[in-house]
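# No sequence on hand, only this structure:
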């Protein structure tokens, strides 16, 4: 029997972030992911596709039938209002989403989203009944300066509301320098950071430390997924480019068919 459960029974999560990619024709890949998931290719892991907002409603039927979750990639903090071009958490929920990615480094850097903004949007996700996947991670310069844990700690404390629960919050550690570069930290570095994140969660959110899932993201691919998912306190993956094709994404998710995850 697949032994993915840790002592606190965290269910693994493999989430695909399509970013600004995908037209309706590309939903054929999402359909393949759904079919593979329904066939048990991800084992007991939860599978979520975070698609562009334009594709969410078109993907609902096949994803629901396969037990695949849908997520957005960003939301505004307000439920509605004069915010041209923005999407509220309530709109994502109405379109069929159950998750939303918040605080991704591409938005922190490219859209000047600071911790306070991410915190506001995370509360908006809670308000709408979405689970927030809050991203944290350091730049290469910050790691080389020895500041990685200080940066990630400040992002956690500043971005995660105190009312977060294991049902409403997932953390994704994505070292900025590893996203889309083909580079990954050492397994030791990942283990140390994930342990630090869990300890910080306990300090900030007393009583939920061992129940909140912590994902790793940053150049995750089929060839390295198994060793990454074995790292203690790694409860799954946030997958970028490799989530755009069913072959690569399921090559990652399929490690949970028989992987014994360290607790």
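Noted; the coordinates are in hand. Not measured: the values here are computed from a predicted model.
# going forward, measure contacts and count neighbours with C-alpha atoms only.
Fine.
# hey, where'd the helices end up in this structure?
27-38, 56-66, 89-95, 105-110, 115-128, 140-144, 148-159, 187-204, 222-229, 246-253 (DSSP state H).
# Tabulate those (JSON lines), appending mean neighbour count and distance to residue 165.
Listed next are the helices of the chain as JSON lines, based on neighbours: other C-alpha atoms under 10 Å; distance: least, C-alpha to C-alpha, whole Å:
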{"stretch": "helix 27-38", "mean neighbour count": "20", "distance to residue 165": "27"}
{"stretch": "helix 56-66", "mean neighbour count": "17", "distance to residue 165": "24"}
{"stretch": "helix 89-95", "mean neighbour count": "21", "distance to residue 165": "18"}
{"stretch": "helix 105-110", "mean neighbour count": "14", "distance to residue 165": "23"}
{"stretch": "helix 115-128", "mean neighbour count": "22", "distance to residue 165": "10"}
{"stretch": "helix 140-144", "mean neighbour count": "14", "distance to residue 165": "29"}
{"stretch": "helix 148-159", "mean neighbour count": "18", "distance to residue 165": "14"}
{"stretch": "helix 187-204", "mean neighbour count": "17", "distance to residue 165": "11"}
{"stretch": "helix 222-229", "mean neighbour count": "17", "distance to residue 165": "23"}
{"stretch": "helix 246-253", "mean neighbour count": "22", "distance to residue 165": "25"}
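# Which of these sits closest to residue 174?
For residue 174, the closest of the helices of the chain is helix 105-110, at 8.0 Å, according to C-alpha to C-alpha.
# Outside of that closest one itself, list whatever touches it.
113-114, 135-137, 176 (C-alpha atoms under 8 Å, 6 or more residues apart in numbering).
# Please verify my assumption that residue 205 contacts residue 162.
Yes. The criterion here is C-alpha atoms under 8 Å, and residue 205 meets it with residue 162 at 6.2 Å.
# let's bring in a second model and compare:
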């Protein structure tokens, strides 16, 4: 069975003080909670070092929300994979729809980031997903195919061990709309079949594919129980300690049921 991931993308929320309080509570709770699933949080990049220090000794992973594909240079405001290595950070989020649509990142740039992270042995959560008009016009599979093909260009089969894919329909991010479990499962199955056709059955069976898009305590169980959904990339609910803990607990319950 694939190990489930419960991940939180904090985007540009929380002060440092609020972040430290959150991690004090999460770390204290996690030490007494036996879990098999992976817990992963992407706080604002500015807080990465503080979060790594807060989770030392815990089974909680920390990642950054974005990187640049160059190792070093005159790139004001950017951070690079070697900088992650220097502070002991192993995870990075790439290709989130807000990076694509607000900051005009294209598939070529996303691919260069993925290749740079792979070169430096980082683990990547690679986001893909269609906009509302693309789904309404019947282009979901075409959009996903293009994002996967170009985003994973020159990525070898062995490298896929370091990549988790997150399906995030843009129309469900921060809108309160959530893909039904059936819609989400169909998209995840399509992605897994694409991996089978373009890599191998081994890669497809091992790949972890997360769902993201208005995941909440109330709907997470129905999503996580789907056969091709291997966890969640959570936005707003990951900012609330009680909600995030409840989703982690529900994830454990679902994983145990899937394992039977």
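Cool, the structure landed. Values in this document were obtained by computation on a predicted structure and should not be read as measured data.
# where does the TM-score land?
Remark: TM-score between the superposed chains equals 0.93 [TM-score structural alignment, normalised by the length of structure 2]; 254 aligned residues with a C-alpha RMSD of 1.6 Å.
# before we move on, back to that, and the buried ones among the contacts of helix 105-110 of structure 1, selectable in ChimeraX?
In ChimeraX, this line selects whichever of these come out buried by 16 or more other C-alpha atoms under 10 Å:
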select :113,135,136,137,176
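# quick one: which of the contacts of helix 105-110 of structure 1 is nearest residue 126 of structure 1?
Nearest to residue 126 of structure 1, judged by C-alpha to C-alpha, of the contacts of helix 105-110 of structure 1 is residue 135 at 15.8 Å.
# Tell me the counterpart of residue 231 of structure 1 in structure 2.
Mapped onto structure 2 by TM-score structural alignment, residue 231 of structure 1 lines up with residue 226.
# how close does the nearest residue to that match once chain neighbours are set aside sit to residue 216 of structure 2?
The shortest distance from residue 226 of structure 2 to any residue other than its chain neighbours is 6.1 Å, reached at residue 185 (C-alpha to C-alpha, 6 or more residues apart in numbering). Residue 185 of structure 2 is 17 Å from residue 216 of structure 2, where distance means C-alpha to C-alpha, to the nearest Å.
# Then residue 195 of structure 2?
On the measure of C-alpha to C-alpha, residue 195 of structure 2 and residue 216 of structure 2 end up 28 Å apart.
# residues in contact with stretch 158-176 of structure 1?
In contact with stretch 158-176 of structure 1 (C-alpha under 8 Å, 6+ apart) are residues 103, 105, 115-119, 122-123, 126, 129-140, 194, 204-205, 208, 211-218, 237-238.
# how far is that stretch from where the chain is centred?
Mean-position distance between stretch 158-176 of structure 1 and its chain equals 10 Å (C-alpha atoms, centre = their mean, to the nearest Å).
# ok, now stretch 244-260 of structure 1?
Using C-alpha atoms, centre = their mean, the offset of stretch 244-260 of structure 1 from its chain centre is 15 Å.
# can you give me the end-to-end distance of that stretch?
Stretch 244-260 of structure 1 end-to-end distance (C-alpha to C-alpha) = 26 Å.
# what does stretch 9-22 of structure 1 give?
Stretch 9-22 of structure 1 has an end-to-end distance of 34 Å (criterion: C-alpha to C-alpha).
# And for that stretch, what's in contact with it?
Counting by C-alpha under 8 Å, 6+ apart, stretch 9-22 of structure 1 makes contact with 4-5, 44-52, 55, 73, 211-213, 215, 235-244, 249, 253, 256, all of which sit outside it.
# Mind giving me the PyMOL command for buried ones among these?
Applying 16+ other C-alpha under 10 Å to the contacts of stretch 9-22 of structure 1, the buried members can be selected in PyMOL as follows:
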select buried, resi 4+5+44+45+46+47+48+49+50+51+52+55+73+211+212+213+215+235+236+237+238+239+240+241+242+243+244+249+253+256
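# related to what we said a few turns ago, please report the distance of the residue nearest to residue 226 of structure 2 from residue 179 of structure 2.
From residue 185 of structure 2 to residue 179 of structure 2 the distance is 9 Å (C-alpha to C-alpha).
# Likewise for residue 13 of structure 2?
24 Å.
# ok, the two, which is more surrounded?
residue 179 (21 against 13; other C-alpha atoms under 10 Å).
# Would you enumerate the residues in contact with that one?
Counted by C-alpha under 8 Å, 6+ apart, residue 179 of structure 2 has contacts 169, 172, 213.
# counterpart of the second one in structure 1?
Yep, that's residue 172 of structure 2 we're talking about. Residue 172 of structure 2 maps onto residue 178 of structure 1 when the alignment is built from TM-score structural alignment.
# Tell me, how many residues neighbour the nearest residue to its match once chain neighbours are set aside?
Counting by C-alpha to C-alpha, 6+ apart, the nearest residue to residue 178 of structure 1 once its immediate chain neighbours are dropped is residue 218, at 4.8 Å. Residue 218 of structure 1 has 25 neighbours, counted by other C-alpha under 10 Å.
# One more: residue 130 of structure 2?
Around residue 130 of structure 2 sit 22 other residues, with neighbours defined as other C-alpha under 10 Å.
# now swap in residue 261 of structure 1 and tell me
So residue 261 of structure 1, with other C-alpha under 10 Å, has 21 neighbours.
# My guess is it contacts residue 228. True?
No. Under the criterion of C-alpha under 8 Å, residue 261 of structure 1 is not in contact with residue 228, lying 10.1 Å apart.
# now the corresponding residue of structure 2 for residue 81 of structure 1: how far from residue 80 of structure 2?
Taking TM-score structural alignment, residue 81 of structure 1 has residue 73 as its aligned residue in structure 2. Taking C-alpha to C-alpha as the measure, residue 73 of structure 2 falls 10 Å from residue 80 of structure 2.
# re the thing from before, burial count for the match of residue 81 of structure 1?
Using other C-alpha under 10 Å, the number of residues around residue 73 of structure 2 comes to 9.
# on that earlier part again, wouldn't the residue nearest to residue 226 of structure 2 be in contact with residue 224 here?
No. Taking contacts as C-alpha under 8 Å, residue 185 of structure 2 lies outside contact range of residue 224: 9.5 Å.
# distance of the counterpart of residue 27 of structure 2 in structure 1 from residue 118 of structure 1?
Alignment note (TM-score structural alignment): residue 27 of structure 2 maps to residue 34 of structure 1. According to C-alpha to C-alpha, residue 34 of structure 1 stands 30 Å off from residue 118 of structure 1.
# go on, residue 219 of structure 1?
Counting by C-alpha to C-alpha, the gap from residue 219 of structure 1 to residue 118 of structure 1 is 23 Å.
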